[in-house]
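# Below is the sequence, then the predicted model.
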Amino acid sequence: MPTKSNPIARFNQVLLFIVLVFAILYFAKPFLIPIAIGGMMAMLLVPVCKRLEQRKIPRGLAAVLCVLLTLLLLLAGGYLVFRQLVELGNDLPMIGRKLNGMLNSGHDFISEHFQLPVAKQKKYLQSQIAGLSDLAGQFIGDIFRFILSFLVHVLIITAYSVLLLIYRRRIKNFVLSLVSYYAGKERVAEARDIVDKTAAVASAYLAGVFSVALIFSVINTTGLAIIGVENPLFFGVMVAFINIIPYIGSVAGSSVVVLYTLVTSDSLLTPIIVAIFFIVMQQIDSYILTPKITGSKIQLNALFTIMALLLGSLVWNVAGMILFVPFLGVAKIIFDHVDSLKPYGNLIGDRDARG
C-alpha cells in the first residue's frame, strides 16, 4: 500500500514533525526568543512606521525612530517602577515585624484552642517555610534571570525590530515567491491576502493588549492610591502587565497586592477593599475593555488559550506565556484562510461552526 494512503504512516509523519518543531523551539530558545520579541515589537510598530513613511521619511530612519522612541518610553516606565520597588524594599523590616506579630498571635490561638504546644508549632512551621522559601527563591531567581537576560539582549532585540521593519516588504515577497513556486501563481493573490490580514490582525491585537495594560496601569495606580496602599505605582503597573497573561495573570497579580495589604495594614478593611476593587476591575476588563479593544482581533477559546500558556511556559518560560497566545492567534488566521486547515481554525476558535 502506498505510504500516503496509509493513515498510520501519515500520523507518524505528523507526530515526528510536531516533535521536531518543539525540539527546535526548546533547544534554540536563546536564539529564537529575541527574534520573537523583536518580531512582536515590529508588528506593533508597523502602523506607526507606515505613517512616518507617508510623510516622506526614509524607511530606515522611520524604523529607527519608532523603535528608539518605544525603547525610551519603556525605559522611562521601568525606571519609575524600579524606584517604587526600591521604596518597597525599605518597608521589608516593618513587614517582617508585622509577620512575626501575626505568627505569634496565631501560635497563641492554636495553643489555646487545640492544646498544641508552641514549640511543636514553630518546628512544623519552620520546616514548611524552609520548603516554601526554596520554591520562592527559585521563582524569584527565574524572574530575575529572565529580566537580566532581557536586558543583555535588549540591543539585539532593538536591532531585530529595526531590521524587520526595514525588510518587511522583502520578507513578504519571499513568502509569496515560495507560494508561487510550490502552489502555483494562481495562489499568490490568496497568499498575499493571508499575509496582509495576518500582519494587520497581529499588529492590532498587540496594540490592543498594550493599550489595555496602559489603561489599567493608570486606573490601578489611581485606585490603589485612593484606597491608601503604599507604592501604588509599582503595584498598579505590575498587576496591569501581569494581566497580559490571559486568565491567570489578573488573579496572580491582584493576589500579591491583597496579601501585601493584609500584612501591612492594621485592619482587614483595606485588603477587603483592595480585593473588591480588583474584582470590579476584572469584570470591567472581561466584559468591557478587552472585548471592545482586543476581543474581535483574535478569537481563541479558553481551552486552547490555557494550553498555549502552559506549553509556552514549558518551552520558553515567562516569554512563552506571553508570546505563544499571539502565535496561536496568527496560526488561527492562517487556518481560517486555507481550506484544508479550516477544521483546525474552528477547533481553536471561540465561535461554534455553523452548518
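That came in fine, so what should we check first? Numbering: from 1, shown residues only.

# going forward, measure contacts and count neighbours with C-alpha atoms only.
Noted.

# residue contacts, residue 29?
Residue 29 sits next to residue 316 when contact means Cα atoms under 8 Å, 6 or more residues apart in numbering.

# ok, then the element right after whichever strand or helix holds residue 124?
Element membership of residue 124, judged by DSSP states H and E, is helix 118-152. Scanning forward in sequence from helix 118-152 by DSSP H and E, the next helix or strand is helix 154-166.

# Below is structure B, check it against A:
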Amino acid sequence: MKEVPVTIKRSIELLGLVLIGCIIVIGKIIIMPLLMAFFISIMLLPVYRFFRKRKLPESLAVFLSILLVVIGTALIVWLFYSQISFLIYDFHKIQKNLTTHLNALSLWISRVFGFSPTEQVKFINEQSNKFLSYAANVLSGAAGSATGILIFFGLLPIYTYLLIMYRGIFMKFILMCFEPKDHGNIEDITLQIEKMGKKYLLGLLIQLCYITILLWAILAIFGIKHALLIGIMFAFLNLIPYLGALVGNILGVLITLASSESISDILFVLGAIAVVQFLDNNILMPRIVGSQVRLNPLISIIGIFIAGTMTGVSGMFLALPIIAVLKIIFDRTEQFKKWGVLLGDERPAKTKYLPGYSAKNKISL
C-alpha cells in the first residue's frame, strides 16, 4: 500500500486539532468541569485510599474526600469575604484617599502635558460613557454566565465522585482500546499522570498557603493596611501562570492607593511582591513540584492564552497540567514523540548532527 505523504498527514493532524478545539469551545460548559474534576480526583486518591484502609465503605470514603475539599473551599471563601468586609468598612477613608491621589494626578498631568482639569474631566466623561456601554453589553449576558458558573460548580463534585468510583471501568475501557503489547506502556503513562497530578496540585495548595502568609507578614511589618487581603488576592491570582502575577501586582497597588496617602506604601507593596515572587519561582516552588512539570515557557504562555480565549479562567488555570499530561503521553508514544520534545524545556547541546549526514553538515542550535 502506498504511504500517505507527510503533508497530508500533517494536514489531517491540523484538522484534528481544529475539530478538538471546536468541540471544546462548543461543549466547554460540560467539558471544563470534567477536566477540573479529573485533576481533583487525582489529588484526592491518597485521601480516598486512607479512608479505605480504615475499612470505610467505598462510597463513604469518596464522599468524605470530596467533603474535605468543600469545607476547605468554604473556609477560603469566608476568609476572603471577611477581608472584603474590612475594606468596605473603610469606604469613607478610601474615598478621601482616592480624591487626594486623583487631584495630585490631575495637577501632574496639567503641568507635564498641558491638559487643563476641564479637558481632563471631559475626556474622563467620554471614556466613562464608552465603558458603561461596554459594561451594558457584558451584563446583558450575565444571566448566561451565572448559569454557567452554577452548572460548573454543580457538576464538579458529581464528576469527581463518579471518576473516583468508576476509575476501574475507565481504565479497563482504555486498555481494551489498545493491543495487549501496549498495556504496559499505558499503565506506565497512567502512573506518571497520577504522580504528576498529585505533586502539581498539592504543590499549588502549598504555594497558595505560603505566598499568602509570606506576603501578609511582610506587608504587616511595614504597616500596610489590608495586608491579608492583598496576600490572598495575589496568591490566588498567581495560580494562573504568568498572567495572574501581573494582575495581582496591579490589584495590590490599587488597594494600597485606596487605603493609604503615602506613595512609599506602594513601593513597599511592589517590593514585597517582588521578593515573594523571587522566593517562589527560584527556591520554594521548584523544590515542591520538582521536575514533574518541566514545560517550554513559550508553549506554556501560548497554551494559557489559547485556553483562556476558548474556555475562560478555568482553562487558563488548567492549561499547564493539561499540557503536562499531553507531554507525558507524547514522550511515551513513538508517533508523537516529536511533540513531546516541543512541549518540554530540555534544551539540546549547542551542536548536533543530523542522522545520515556527515560531520561537515552540522547544525548549530
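Happy to help now that I have it. As the structure is a prediction and not an experimental result, all values here were calculated from the model.

# Return the list of helices and strands in contact with the helix holding residue 124 of the first structure.
Under the contact criterion of 3 or more Cα pairs under 8 Å, 6 or more residues apart in numbering; DSSP states H and E, helix 118-152 of the first structure touches helix 92-114.

# neighbouring contacts of the helix it packs on?
With Cα under 8 Å, 6+ apart, helix 92-114 of the first structure has contacts from 116, 117, 118, 121, 263, 264.

# Would you format those as JSON lines with distance to residue 241 of the first structure and neighbour count included?
JSON lines is the format used below for the contacts of helix 92-114 of the first structure (distance: Cα to Cα, whole Å; neighbours: other Cα atoms under 10 Å):
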{"residue": "116", "distance to residue 241 of the first structure": "44", "neighbour count": "14"}
{"residue": "117", "distance to residue 241 of the first structure": "45", "neighbour count": "13"}
{"residue": "118", "distance to residue 241 of the first structure": "42", "neighbour count": "17"}
{"residue": "121", "distance to residue 241 of the first structure": "39", "neighbour count": "14"}
{"residue": "263", "distance to residue 241 of the first structure": "23", "neighbour count": "19"}
{"residue": "264", "distance to residue 241 of the first structure": "23", "neighbour count": "21"}
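
# Let me know the closest of the residues you listed to residue 303 of the first structure.
residue 263 (35.3 Å; Cα to Cα).

# Map the closest one onto the second structure.
Here residue 263 of the first structure is matched to residue 258 in the second structure, going by TM-score structural alignment.

# Check which helix or strand that match maps to.
Using DSSP H and E, residue 258 of the second structure falls in helix 243-259.

# For whichever helix or strand comes after that helix, name the packing helices and strands.
Remark: after helix 243-259 of the second structure, the chain's next helix or strand is helix 263-279, criterion DSSP H and E. If you count contacts as 3+ Cα pairs under 8 Å, 6+ apart, helix 263-279 of the second structure packs onto helix 183-221, helix 243-259.

# Out of the ones you listed, which is closest to residue 146 of the second structure?
Nearest to residue 146 of the second structure among those is helix 243-259; the distance by Cα to Cα comes to 22.4 Å.

# with the first structure superposed, average distance for that closest one?
Overlaying the first structure shows helix 243-259 of the second structure at a mean distance of 1.8 Å from the equivalent residues (mean Cα distance after the TM-score superposition for the first structure).

# which outside residues touch that helix?
Contacts of helix 243-259 of the second structure (Cα under 8 Å, 6+ apart): 90, 93-95, 97-98, 101, 224-226, 230, 233-234, 237-238, 263, 265-266, 269-270, 273.

# For ChimeraX, write the selection for the buried entries among the residues you listed.
Listed next is the ChimeraX selection for buried residues among those, using 16 or more other Cα atoms under 10 Å:
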select :93,94,97,98,101,224,225,226,230,233,234,237,238,265,266,269,273
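
# picking that back up, which member of the contacts of helix 92-114 of the first structure is positioned nearest residue 346 of the first structure?
The nearest one, if we look at these relative to residue 346 of the first structure and count by Cα to Cα, is residue 263, at 46.8 Å.

# how close does the closest one sit to residue 99 of the first structure?
7 Å (Cα to Cα, to the nearest Å).

# repeat for residue 349 of the first structure
Taking Cα to Cα, one finds residue 349 of the first structure at 46 Å from residue 99 of the first structure.

# try residue 327 of the first structure
Shown here: residue 327 of the first structure relative to residue 99 of the first structure, a distance of 43 Å by Cα to Cα.

# Without its sequence neighbours, what residue ends up closest to the most centrally placed residue in the second structure?
Nearest to the geometric centre of the second structure sits residue 317, at 2.3 Å (Cα atoms, centre = their mean). Leaving aside its chain neighbours, residue 317 of the second structure sits nearest to residue 240 (5.1 Å; criterion: Cα to Cα, 6 or more residues apart in numbering).

# aligned partner of the one you found in the first structure?
Residue 240 of the second structure maps onto residue 245 in the first structure, by TM-score structural alignment.
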